[in-house]
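Enquirer: compute the structure for the input listed below.
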Amino acid sequence: MSDTFEYRDQSRTPARYFALGAAMASAYLIHSLGLPPLHQLLAVAFVGVVLWRIADNSIHGFRLSRSALEVFEGRYRRRIALAEVASVTIFQTVDDDTRCILNLRSGDRLSLPGAERFGTRRLVAEFAELGLPILI
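Expert: As a prediction, the model looks like this:
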């Protein structure tokens, strides 16, 4: 295991910037062709939505290090010391998605966002390397 195991998915991607360019080009084209105001308003609204998504830059994922686990879910951020984790439940759903549930010593359960990107073996190996009890 490396020192840090991380998965992040965020709004600022090349595809999102391409969508911004396409939206701006279409808004300019609609304006220069003199199309009805409704079309212009829709084009500007589309540019606004894409700009908002880029500016907001919601992040979805987690970072696992030797001392703590950080969870990112939109604007929600949480840092959990590994000593607070009682066990980890990792399983595969009927749809072949991997799920990872952190069972905390406080009794809370926290679903790990982004775990579906990895297979159960990889997650089991990463958590086992840290000495956490794993329930499969």
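
Enquirer: please count neighbours and contacts with C-alpha atoms only from this point.
Expert: Fine.

Enquirer: surely residue 109 meets residue 102?
Expert: Yes: in this structure, residue 109 is within contact of residue 102 by Cα atoms under 8 Å, at 5.5 Å.

Enquirer: between those two, which is the more surrounded one?
Expert: Shown here are residue 109 and residue 102; by other Cα atoms under 10 Å, residue 102 has more neighbours (19 against 15).

Enquirer: let's see this one next to it:
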Amino acid sequence: MTMLRETFEYRDQSRTPASYLALGAAMASAYLMHTLGLPGFHQWLAILFVVVVLWRIADNSIHGFRLSDEGLEFFEGRYHRNIALEEIASVTIYQTGHKPGEGETRCILNLYSGDRLSLPGAERFGTRRLVAEFAKLGLPTLF
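Expert: Predicted coordinates:
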């Protein structure tokens, strides 16, 4: 009998409700600049604002990871990689600050191939939480 574990995931992406609000504000400002007949420079700035927001929504860069029984999947901008649990030799988790609770959490995946990969989004969690999640999957964790 196999037990199903809940997937542990953190994902941050550009396409959010805030980016759509920014698009609405950008379009409203471009329309307002045009209807008020403001100088061309102001209109071009408003259009540039619309283009930048549209680009971020269309690009939708993703930053984060997903940890499950099948393996680890992580995303860093356009880079996407799946790693089977059998490929991970150990996991190193540490805090960057000198005092407890100070600094950011870092998580390094040590692969059997010799590669070392920094897990994107690990700074969102404490060391204890990450150690517990990797321990659930039976991965050796150094901290």
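
Enquirer: post the TM-score for the overlay when you can.
Expert: For this chain pair, the superposition-based TM-score is 0.97 by TM-score structural alignment, normalised by the length of the first structure; 136 aligned residues with a Cα RMSD of 1.1 Å.

Enquirer: could you find the closest non-adjacent residue to the spatially most central residue of the second structure?
Expert: By Cα atoms, centre = their mean, the second structure has its centre lying nearest to residue 63, at 2.1 Å. Among residues not flanking residue 63 of the second structure along the chain, residue 76 sits closest, at 4.7 Å (Cα to Cα, 6 or more residues apart in numbering).

Enquirer: what residue of the first structure takes the place of that neighbour?
Expert: In the first structure, residue 76 of the second structure lines up with residue 73, judged by TM-score structural alignment.

Enquirer: one more: residue 59 of the second structure?
Expert: Using TM-score structural alignment, residue 59 of the second structure lines up with residue 56 in the first structure.

Enquirer: same deal with residue 124 of the second structure?
Expert: Match for residue 124 of the second structure (TM-score structural alignment): residue 117.

Enquirer: where do the helices sit along the second structure?
Expert: Secondary structure of the second structure (DSSP state H): helices located at 17-35, 40-59, 127-136.

Enquirer: which one of those lies closest to residue 95 of the second structure?
Expert: Nearest to residue 95 of the second structure, of all the helices of the second structure, is helix 127-136, at 7.1 Å by Cα to Cα.

Enquirer: distance of residue 99 of the first structure from residue 123 of the first structure?
Expert: Using Cα to Cα, to the nearest Å, residue 99 of the first structure is found at 10 Å from residue 123 of the first structure.

Enquirer: cool, residue 29 of the first structure as well?
Expert: For residue 29 of the first structure, the distance to residue 123 of the first structure - Cα to Cα - is 49 Å.

Enquirer: these two - which one has more neighbours?
Expert: In this view residue 29 of the first structure and residue 123 are compared by other Cα under 10 Å, and residue 123 has more residues nearby, 21 against 14.

Enquirer: contact partners for that one?
Expert: 90, 115 (Cα atoms under 8 Å, 6 or more residues apart in numbering).
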